[in-house]
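S.K.: next come a sequence and a model predicted from it.
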Amino acid sequence: MSNRRDFIKKTALGTIGLGTALGANAMLKSESSKENIIKKNNKKPLIISTWNHGLPANEETWKQLKNGKSTLDAIEAGMMIPEGDPKVRSVGYGGYPDREGHVTLDACIMDHNSDCGSVSFLEGIKHPISVAKRVLQNTPHVMLSGEGALQFALEQGFKKENLLTPESEKNWKNWLEASKYKPVINIENHDTISMLVIDNDGNISGGCTTSGAAWKMHGRVGDSPIIGAGLFLDNEVGAAAATGLGEAVIRTAGSAMVVELMRQGKSPNQACKEIVERIYNKHKNHRDMEYLQVGFIAVNKQGEYGGYSLRSGFNYAVYDEKNGNRMEDSKFKMTWDN
């Protein structure tokens, strides 16, 4: 009996010892895994934004971050650059008008706490990204639109001004002669600027701003101010933003779906590619297919980034400490000849 008791006792102690060893080993592996994630996330801060007007926007955002500004303030300052540049014909001042000659603007901004602000169908305010930030900070709402957004902006001290430049007015009058709505994608028409930022603490924020599709119907709102379509982020996972034909992005909740795929373990490039292919499959027989272009950019919590578009021609600006500010071409599913 005593031998049996001794055997059980020794076996139990051995099991405890083995369990302790295995637990310690698992803990070491867990800590090692955490260290690998931390080492991998070495691109802080990191900024990625759509199209070549993302370069000056990135530059200003980077400068603001280095000067200690908050990420939202830095995004706002960066996006104000293309918004205020009349040579950028798809964002803010100088943007192409709708078919009635009105320049109407959309924008949104979102921080790492998932707080967000948005304005849509806003007229007469040069910097809609700033109004969107005030919606986030000073209201209980996410989105204000049209006259309500304008009223709020004026109450917040913004100045109303004419955003239709002589050049855009001339283009609009020339368009009226034929009055055909046929977007010229990649050429100053759907070139939203979307921006994603990983700050020094590894937190993610983002924003979008646009004057929308040229010659759109009065009152049309695209994907850019819609959280989950033009922009979405989850600070535990990553962020994504869109450019291109907003209707196609809205129909598929594009940016939110990119983030969800990253949650499942896909890289930013893989996630963007899968959603672009989903959009293609849903639109290949659609009336919009003739001029359909959609592109996504994405970052994940580990500091990886990527982009993918339906057709050729999409590029994005990237800024990090190691390589500075540069343009990168997106991979794509098809060329315009397909």
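M.R.: Looks like it came in fine.
S.K.: please make it C-alpha for all contacts and neighbour counts, starting now.
M.R.: Fine.
S.K.: tell me, what residue is most central in the protein?
M.R.: The centroid of the chain falls nearest to residue 241 when counting by Cα atoms, centre = their mean (2.5 Å).
S.K.: any idea how far the longest helix along the chain is from the chain center?
M.R.: For the chain, the helix with the greatest residue count under DSSP state H is helix 2-40. Here the centre of helix 2-40 is set off from its chain's centre by 45 Å, with Cα atoms, centre = their mean, to the nearest Å.
S.K.: repeat that for stretch 260-276.
M.R.: Using Cα atoms, centre = their mean, the offset of stretch 260-276 from its chain centre is 14 Å.
S.K.: in that stretch, what counts as buried?
M.R.: Along stretch 260-276, these residues count as buried under the neighbour rule (16 or more other Cα atoms under 10 Å): 260-263, 266-276.
S.K.: now stretch 228-246
M.R.: 228-235, 237-246.
S.K.: stretch 64-71 too?
M.R.: Buried-residue list, stretch 64-71, by 16+ other Cα under 10 Å: 64, 65, 71.
S.K.: what does it contact?
M.R.: 73, 74, 77, 197, 199, 205 (Cα atoms under 8 Å, 6 or more residues apart in numbering).
S.K.: between the two ends of that stretch, how far is it?
M.R.: 8 Å (Cα to Cα, to the nearest Å).
S.K.: and here is the other one:
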Amino acid sequence: MLNRRKFLQYTAFTSAMLSVKNSAAAALLPTKSTLVANLPVVISTWDFGIAANQAAWKILSIGGRALDAVEQGVWVPEADVKNQTVGYGGLPDRDGRVTLDACIMDEFGNCGSVAALEHIMHPISVARKVMENTPHVMLAGDGALQFALENGFKKINLLTPEAEKAWKEWLVTAKYSPVMNIENKSYGKAAPQRLPGNQYNHDTIGMLALDAKGNLSGACTTSGMAYKLHGRIGDSPIIGAGLFVDNEIGGATSTGVGEEVIRNVGSFLVVELMRQGYPPEEACKEAVMRIIKKKPQTAKEIQVGFLALNKKGEYGAYAIQKGFSFAVCNQQKQDILIPGKSYY
């Protein structure tokens, strides 16, 4: 049995330990000012990300789920007939067929993907159906189309007159053979010069969102590299390459030449670097530097960029070439376009 003196000493010691424990736990929680400043937030690649972010913000600003926000956000470029790198209106493969790739990932680690999908306006929504309604992660080609039609999606012609005209002009001099970095060059009389990293050469929209509850989700969707070999798949539908989300740490997405992103499992790498304590921009930079280190000569001719968002609402980006940009929308920065830092 404790005497009175020992009882008081024990009580004081226990109270002190509880105080230390509670203080440590409190230090791990976001402060009220942090939440007000940074949550919710949505970021996405390229200048058309501004319009995409606006659609996502309508959901986030009323307390909606990040998953719903990223899906609705990337619907905007997927349906934009003037956007020749994402969805409807996208430039075809060398056979004149528009094939789409997309993936989506939620706060629980659930993910879905479609690859080489034809005739469907919104591949991101088919990817979500794969995630929620099947035991699989990825469906491809005719199987993905069959699944989409069975789930009520409408079949349409994705090849617009403008994209078809550009493809036919390309055929005149292409000798029906894909050329490395053809997207960097002018491929038709009416086509603008495609410089690395400009609005005609990026292929992808990647979007990351952190909702008011502190949960992350991401989406990535594309029509892929112009005039690719039929059946070519880039990084965009591949979880860990084009997109990765870990709700404990953050999320990352990529844009540019997907083959190099796949070889480095780029988005997963960025998230793991953030787990080690790297800020988002520094994590993106390190992933870029690994590509440059492995293939220094190739890196001079291609564009790859990464975009990241951590659990605190901090974001950052880095690319190989100049010209990469990303859009930000939160309570302080509505519809802001930020030039990403680059190596060259």
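M.R.: Looks like it came in fine. Keep in mind it's a predicted model, so treat the numbers as computed, not measured.
S.K.: overlay the chains and give the TM-score.
M.R.: Put the two chains on top of each other and the TM-score (TM-score structural alignment, normalised by the length of structure 1) is 0.90; 323 aligned residues with a Cα RMSD of 2.1 Å.
S.K.: out of the buried residues of stretch 228-246 of structure 1, which sit inside helices?
M.R.: Using DSSP H, these in helices are residue 246.
S.K.: identify each buried residue in the longest helix of structure 1, please.
M.R.: Under 16+ other Cα under 10 Å, helix 2-40 of structure 1 has no buried positions.
S.K.: ok, then the element right after that helix?
M.R.: strand 46-50 (DSSP states H and E).
S.K.: for the equivalent of residue 223 of structure 1 over in structure 2, helix, strand, or coil?
M.R.: Under the alignment (TM-score structural alignment), residue 223 of structure 1 pairs with residue 235 in structure 2. Using DSSP: H, G, I helix; E, B strand; the rest coil, the structure places residue 235 of structure 2 in coil.
S.K.: residue 235 of structure 2: neighbouring residues, count only.
M.R.: Residues lying near residue 235 of structure 2 (other Cα atoms under 10 Å) number 32.
S.K.: how about it, what does it touch?
M.R.: Taking Cα under 8 Å, 6+ apart, one finds 241, 242, 258, 259, 261, 262 in contact with residue 235 of structure 2.
S.K.: need these in JSON lines with distance to residue 106 of structure 2, can you?
M.R.: Shown next, in JSON lines, are the contacts of residue 235 of structure 2 (distance: Cα to Cα, whole Å):
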{"residue": "241", "distance to residue 106 of structure 2": "16"}
{"residue": "242", "distance to residue 106 of structure 2": "14"}
{"residue": "258", "distance to residue 106 of structure 2": "22"}
{"residue": "259", "distance to residue 106 of structure 2": "24"}
{"residue": "261", "distance to residue 106 of structure 2": "21"}
{"residue": "262", "distance to residue 106 of structure 2": "21"}
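S.K.: mind picking the two most distant members of the residues you listed?
M.R.: Based on Cα to Cα, the longest span within the contacts of residue 235 of structure 2 runs between 242 and 259 and measures 10.2 Å.
S.K.: ranges for the strands of structure 1?
M.R.: 46-50, 104-110, 116-123, 143-145, 193-198, 204-210, 231-234, 238-244, 294-300, 305-311, 315-320, 324-329, 331-334 (DSSP state E).
S.K.: nearest to residue 25 of structure 1, of the ones you listed?
M.R.: Here strand 294-300 is closest among the strands of structure 1 (Cα to Cα), at 28.4 Å.
S.K.: what's that closest one aligned against in structure 2?
M.R.: If you align by TM-score structural alignment, strand 294-300 of structure 1 falls on residues 304-310 of structure 2.
S.K.: superposed on structure 1, what's the mean shift for that stretch?
M.R.: Its aligned residues in structure 1 lie a mean 0.7 Å from stretch 304-310 of structure 2 after superposition (mean Cα distance after the TM-score superposition for structure 1).
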